[in-house]
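> How does the following fold in three dimensions:
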Amino acid sequence: MPTIRRLPEHLVNRIAAGEVVERPAAALKELVENAVDAGATRIAIRLVEGGLGSFEVTDDGCAMTPEEMTLALERHATSKLPDEAIEQVATLGFRGEALPSIASVARFTLESRPHGAAQGWKRVVDHGALVSEGPAALPPGTRVRVEQVFARIPARRKFLRTPRSEYAASLDVVRRLAMARPDIGFTLDHGERRVLGLQPGEALADRVAQIVGRELKDNGVAIELERDAIRLTGIAGLPTYNRGIADHQYLFVNGRPVKDRLLAGAVRGAYSDMLARDRHAVLALFLTLPPGDVDVNVHPAKTEVRFRDAQAVRGFIVSGLRRALATGDRRSAQSPDAAAMERWQRERDEPSPALRSIFEGRDWSRPSASVAEGAASPWRSADPQSMAEPQGRAEPAAPLAPEERAYPLGIARGQVANTYIVAEAEDGLVLVDQHAAHERLVLERLRAAGAGEAAARSQALLMPDVVELEEPACDRLEEAAERLVQLGLAIERFGPTAMLVRALPHSLRNGDPEKLLRDIDDDLVKHGQDEDKGALLLSEKLELVLATMACHGSVRAGRVLSVAEMNALLREMEATPRSGQCNHGRPTWVKLSMEDVEKLFGRH
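Predicted coordinates:
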């Protein structure tokens, strides 16, 4: 039998480093968090080769004495837990593992000088071994430099990615930490290039806009919600301002950037009827709650959290997002596409050869044959690209009445291709997709009339359906059964590896029970039982039923509308929440400002 022995200290540190220092970006995150916890007002980061060569973090925080520096490089030594109440931790770091773990797998240089001290102190540790220490010249604060990451552990080094990939990961880390603390100034240099320069004391919205993009501020709604001891702030992008990946969702809990499945699921639930399933919202959400209500000691990287009352947190986020979007998303996030606008062309100085052939040799004193004969044939020419058949209807452009000037979507002036409504507003030209707009309006009417509750009614099966599943899947579904029955799905355990389906939601009565249960179980596996996501998936399926009903009951593209019908549609859009986008997240209308119109004709 093998003999049990204690592992040597250097090997213990390397094992611990495997959890904390997965890549240079993970080590950089720990160092920046230390700088934030030290009370820094400015933090400077410098990367070489994306962090593979070296990276350095300098701050003007409280710093450390030589004795504290020695202690900080020992495992599980920290100043961030004054007592043993780890559930009340209020700092980003608290485990006391980061510095010794990093120093065990790289050349680690730590320099620090407390405010008021005559000089600083320096310690250099090379892959776990102290190689030098002594006085150092630096301003008050701390500077940490990490070089040769995994240089003596080739098995780990070869799994690192390219400098470009490691740089992208490091940049994401800095962006998220900087977004959470607009009161701190951040600079990030990659080689000789300044990548990020953020001044301290910025407003949260301005900091988010600088990091995520000015478009989010212009195409988003502010979030400000408080209930009891929980507070939610941030910016949520309009559904029409979306992306194909979820990497642009920035989520924070008590100032800590996290990648939490519950929060991501709450965001998905809030946008569930406003985005296609392959599109993702863009937002930055900051959740604040008492430290005792959230467990941050779930993973060494501290990017995962666990909530004491997960359902209450999820419901709070969903309701807060929906409330904000209902008040702000009557507008569309999309202005006319720039590429489409570039294709607008002014008349050329010289007529095209096709037009010249028409004009030359014509007797303009006599009307054309079609006009002389009173024919109603379409307007044609030898150049179909320049003189195509018109497909629009217009009404006389009467002046806007005073009360009509206040209409955000203006007054209908015509219809193009029997699909798009053209309206004149006081500040520009509005184009409305009549089918997409009416589809959203019908869906909101169905909701208001209680169609959602009707769709969720149970339809008892004449013969209960037995669905064969793996035992763990049956266990998960059995635990979720009480919540699922509230949505009309009645199931019960039928042996170790089967579930009995007694009733389906009314609107899904013709669906496949086996496929429905497998989809719900897949979602439970992906997002976890505590997050009530199985019920969320079923709710999304019912929302799809409502969306299908709305699609079939809405005005179709190609239908001729009267001016009165067009104006009625515009007025209802102005009064309906979420009318700025259709049920799939596409815009229902765009506006071309008068300034843009004038630019097309060279008048501005």
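> make it CA atoms for all contacts and neighbour counts henceforth
Will do.
> Counting by contacts, list what the host helix or strand of V195 packs against.
V195 is part of strand 193-198 when elements are defined by DSSP states H and E. Helices and strands touching strand 193-198, by 3 or more CA pairs under 8 Å, 6 or more residues apart in numbering; DSSP states H and E, are strand 185-190.
> got the contact list for the strand holding V195?
The contact list for strand 193-198, computed with CA atoms under 8 Å, 6 or more residues apart in numbering, reads G185, F186, T187, L188, D189, R207.
> Would you check how far apart the residue nearest to the first one when sequence neighbours are not counted and D206 are?
By that I understand G185. For G185, ignoring the flanking residues on the chain, the nearest one in space by CA to CA, 6 or more residues apart in numbering is P200 at 4.0 Å. Between P200 and D206 the computed distance is 11 Å (CA to CA, to the nearest Å).
> re earlier: so which of the contacts of strand 193-198 comes closest to V318?
Of all the contacts of strand 193-198, the one with the least separation from V318 (CA to CA) is R207, at 24.0 Å.
> Just give me the neighbour total for the closest one.
Taking other CA atoms under 10 Å as the criterion, the count of residues near R207 is 23.
> So it lies in a helix, does it not?
Yes - under DSSP: H, G, I helix; E, B strand; the rest coil, R207 falls within a helix.
> Now do the same contact list for it.
Neighbour list for R207: M179, P182, L198 [criterion: CA under 8 Å, 6+ apart].
> The structure of the following sequence is requested for comparison with the preceding one:
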Amino acid sequence: MNAPDRNISTSSRQIRQLDEAAINRIAAGEVVERPASAVKELVENALDAGATRIEVTIADGGKTLIRVADDGCGIPATDLPLALARHATSKIDGSDLLDIRSFGFRGEALASLGAVGRLCIVSRVRGQDAARIEVDGGRLGAAQPAARQPGTTVEVRDLFHATPARLKFLRSDRAEMQAVGDVVRRLAMAEPFVGFVLRDCTGGEERETFRADAEQGELFGALAGRLSAVIGRDFAANALRIEAERDGVTLTGYAGLPTYSRGAAVAQYVFVNGRPVRDKLLLGALGAGYSDVLHRGRYPVAALFVGCDPRAVDVNVHPAKAEVRFREPGTVRGLVVSAIRHALAGAGHRASTTVAGAALGAFRPEPAGEPRRYQMDRPSRGAISAAWTAQAPALIEAAEPFAPFAPSGRVEEAATEPEAESLPLGAARAQVHENYVIAQTADGIVIVDQHAAHERLVYEKLKRQMAENGVAAQALLIPEIVELSTDDAGRLLDAADTLSRLGLGIEAFGPGAIAVRETPALLGEVNAQALIRDVLDALIDGGSTAPVADRLEAILSRVACHGSIRSGRRMRGEEMNALLREMEATPLSGQCNHGRPTYVELKLSDIERLFGRR
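Purely as a prediction, here's the structure:
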């Protein structure tokens, strides 16, 4: 293997001080990775300045132009040269690096942008004159008078022109623009009371690609409106409100219903003290909250906001401030998991509205021509009943010659309780193909997958029984010894009480060894060593004993699947209605154990639209 050419003289290795321009370009490589990084830093500066409206303009994916204008407090003309110096900031005084309440605090962004591009700042403080200053590749100009309303405009042209090698590593203009849009949207979610506009002026033609006007009202209402603008109205209509607190840590936000999920983790947004982050602990906790209701390969949609004392979280662990470190990670993880599960349980049988939308979209339209027009209104219930009474005898007599014909569905008599139709899932009216229950509600119909619905009901019942009576353990005839490091053995022994409640009995067996004496009876014959190592990995990664609980729940899920009503079984009317009532009373019954919907609700107005009645 050839040694790399390190471009260092071996005859004389003199230590020398790098010049300021080289230092700034090196630092810029950490802070400004791509155009989206520059936009993030500038928009965060605008938010720290108290802006209520921020406009971002991009050209060629940010490679040729980035402009961020705000109506914040502005920068005094005398401070403009200092604002472009490294490690110069108005946000902290350096006395306490743990109590950080602003987005920025290092004072590196403007200096880094000036080192790798052509930077111009125009700013005005209310009651003072505006001024501008320019810097090109690290060469600073003098401050000059300018004209501007109160606030600041920062313009970066020809990003990385001073470090052209960096340009080769950028992606296409379209990909860079998408990254910029993602940054702006995340920050817009964090600040619902601030208006955001993103424009693309590539080719000289300016077009607006994103707009979110400032929201009004209380926090949750404003947040719901902003999430609707950013993620989409479907999310706002199918999201559950999250609000919880534990040991000084708060959690707010919205989480989507399990049936409103994605095929990739592209719509998971987490914030810490208002700062967008990509934190493995929080994303893992989000997944754990949905672990019992989503099938593998499906991912939840959520926007979660964690709030805590700034001293309880370290935001200074990553150059781009994209990662954080909590002082009590177990508390934060447990809060997220429990809050999401509580919200999902409170949703009861509710399923997402997109399920009905997909069902309606599957209906085929008429082949061609104008839709058929009906010149009559929908008849009343009395008219329908009278018409049925008048037509029924004739229909029965006409059907007699065709006695061998067997219908594919069975119609039940109307429920004796008239109020049943006013219940959420209505009153059972028929069963078709021995698997789907048709129920009538006050304003539509509900189609229930009897096997999927009963599978969830049985599963929830088994989980309740396990929680109430504990997990039965089976003793091993010969304890299995697992060799570990001293630290790993200590982690497992610290969680021994929790593991015991899950049916996994362990105890110390000399230095760095664990003796497994009991395993959960539900798991049957189990590889104790593999199970212990799975638990250990989870303890190291997130401080939880999830693998044991996950395996137990997987067993219960399989038991529920085999013990539920099978497809192909004919159900009597009272059985179908009993299934509907139990679904209404059981948490999470809107989806089966694999995350698929258990029922589809179609509104009467939508059905009438299919037949051209509206």
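> re earlier: any idea how far the equivalent of the residue nearest to G185 of structure 1 over in structure 2 lies from P192 of structure 2?
Aligned by TM-score structural alignment, P200 of structure 1 pairs with A214 of structure 2. As judged by CA to CA, A214 of structure 2 and P192 of structure 2 stand 6 Å apart.
> Those two: who's more crowded?
P192 (24 against 17).
> quick one: what helix or strand has that one in it?
Counting by DSSP H and E, P192 of structure 2 is part of no helix or strand.
> who are the neighbours in contact with the equivalent of it over in structure 1?
By TM-score structural alignment, P192 of structure 2 lines up with P182 in structure 1. Applying CA under 8 Å, 6+ apart to P182 of structure 1 gives the contacts P200, G201, E202, A203, L204, R207.
> What number of residues are in the vicinity of the nearest residue in space to P182 of structure 1 that is not next to it in sequence?
The shortest distance from P182 of structure 1 to any non-neighbouring residue, by CA to CA, 6+ apart, is to E202 (5.3 Å). Applying other CA under 10 Å, we find 15 residues neighbouring E202 of structure 1.
> Kindly report the same for L321 of structure 1.
Using other CA under 10 Å: L321 of structure 1 sits among 26 other residues.
> residue in structure 2 matching it?
Per TM-score structural alignment, L321 of structure 1 is aligned with I340.
> can you tell me the helix or strand for its match?
Short version, using DSSP H and E: I340 of structure 2 is in helix 329-346.
> Next SSE downstream of that helix?
Assignment by DSSP H and E places the next element after helix 329-346 of structure 2 at helix 353-362.
> Contacts for the next helix or strand after that next one next, please.
Using DSSP H and E, the helix or strand that follows helix 353-362 of structure 2 in sequence is helix 381-399. Helix 381-399 of structure 2 is contacted by no other residue when judged by CA under 8 Å, 6+ apart.
> Structure 1: matching residues for the very next helix or strand once past helix 381-399 of structure 2?
Downstream of helix 381-399 of structure 2, the next assigned helix or strand under DSSP H and E is strand 409-411. Alignment of strand 409-411 of structure 2 against structure 1: residues 392-394, by TM-score structural alignment.
> can you point me to the longest strand in structure 2?
Among all segments of structure 2 classified by DSSP state E, the strand with the greatest residue count is strand 473-483.
> Give me the contacts around the helix or strand hosting G452 of structure 1.
Element membership for G452 of structure 1, per DSSP H and E: helix 451-455. Outside helix 451-455 of structure 1, the residues within contact range by CA under 8 Å, 6+ apart are L446, P505, H506, S507, L542, E543, V545, L546.
> quick one on the thing from earlier: any shared contact partners between P200 and D206 of structure 1?
Counting by CA under 8 Å, 6+ apart, nothing touches both P200 of structure 1 and D206.
> buried sites along stretch 466-486 of structure 2?
M466, V471, A472, A473, Q474, E480, I481, V482, E483, L484 (16 or more other CA atoms under 10 Å).
> now those residues as JSON lines including distance to A368 of structure 2?
Formatted as JSON lines, the buried residues of stretch 466-486 of structure 2 follow (distance: CA to CA, whole Å):
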{"residue": "M466", "distance to A368 of structure 2": "58"}
{"residue": "V471", "distance to A368 of structure 2": "62"}
{"residue": "A472", "distance to A368 of structure 2": "64"}
{"residue": "A473", "distance to A368 of structure 2": "66"}
{"residue": "Q474", "distance to A368 of structure 2": "67"}
{"residue": "E480", "distance to A368 of structure 2": "72"}
{"residue": "I481", "distance to A368 of structure 2": "73"}
{"residue": "V482", "distance to A368 of structure 2": "71"}
{"residue": "E483", "distance to A368 of structure 2": "73"}
{"residue": "L484", "distance to A368 of structure 2": "72"}
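> Among those residues, which one lies nearest to E33 of structure 2?
Proximity of the buried residues of stretch 466-486 of structure 2 to E33 of structure 2 (CA to CA) peaks at L484, which lies at 41.1 Å.
> Report the contact partners of that closest one.
Neighbouring residues of L484 of structure 2 by CA under 8 Å, 6+ apart: G512, A513, I514.
> Find the residue closest to the first one in space, skipping its chain neighbours.
The one in question is G512 of structure 2. T486 (4.1 Å).
> Report how many residues lie close to H506 of structure 1.
Quick note: H506 of structure 1 (other CA under 10 Å) scores 20 neighbours.
> Under the alignment, what does it map to in structure 2?
By TM-score structural alignment, H506 of structure 1 lines up with A521.
> what do you get for S54 of structure 1?
S54 of structure 1 maps onto L65 in structure 2 when the alignment is built from TM-score structural alignment.
> For that match, which non-adjacent residue is closest in space?
Per CA to CA, 6+ apart, closest to L65 of structure 2 is R157, 4.5 Å.
> cool, L92 of structure 1 as well?
E33 is the one closest to L92 of structure 1 (CA to CA, 6+ apart), at 5.9 Å.
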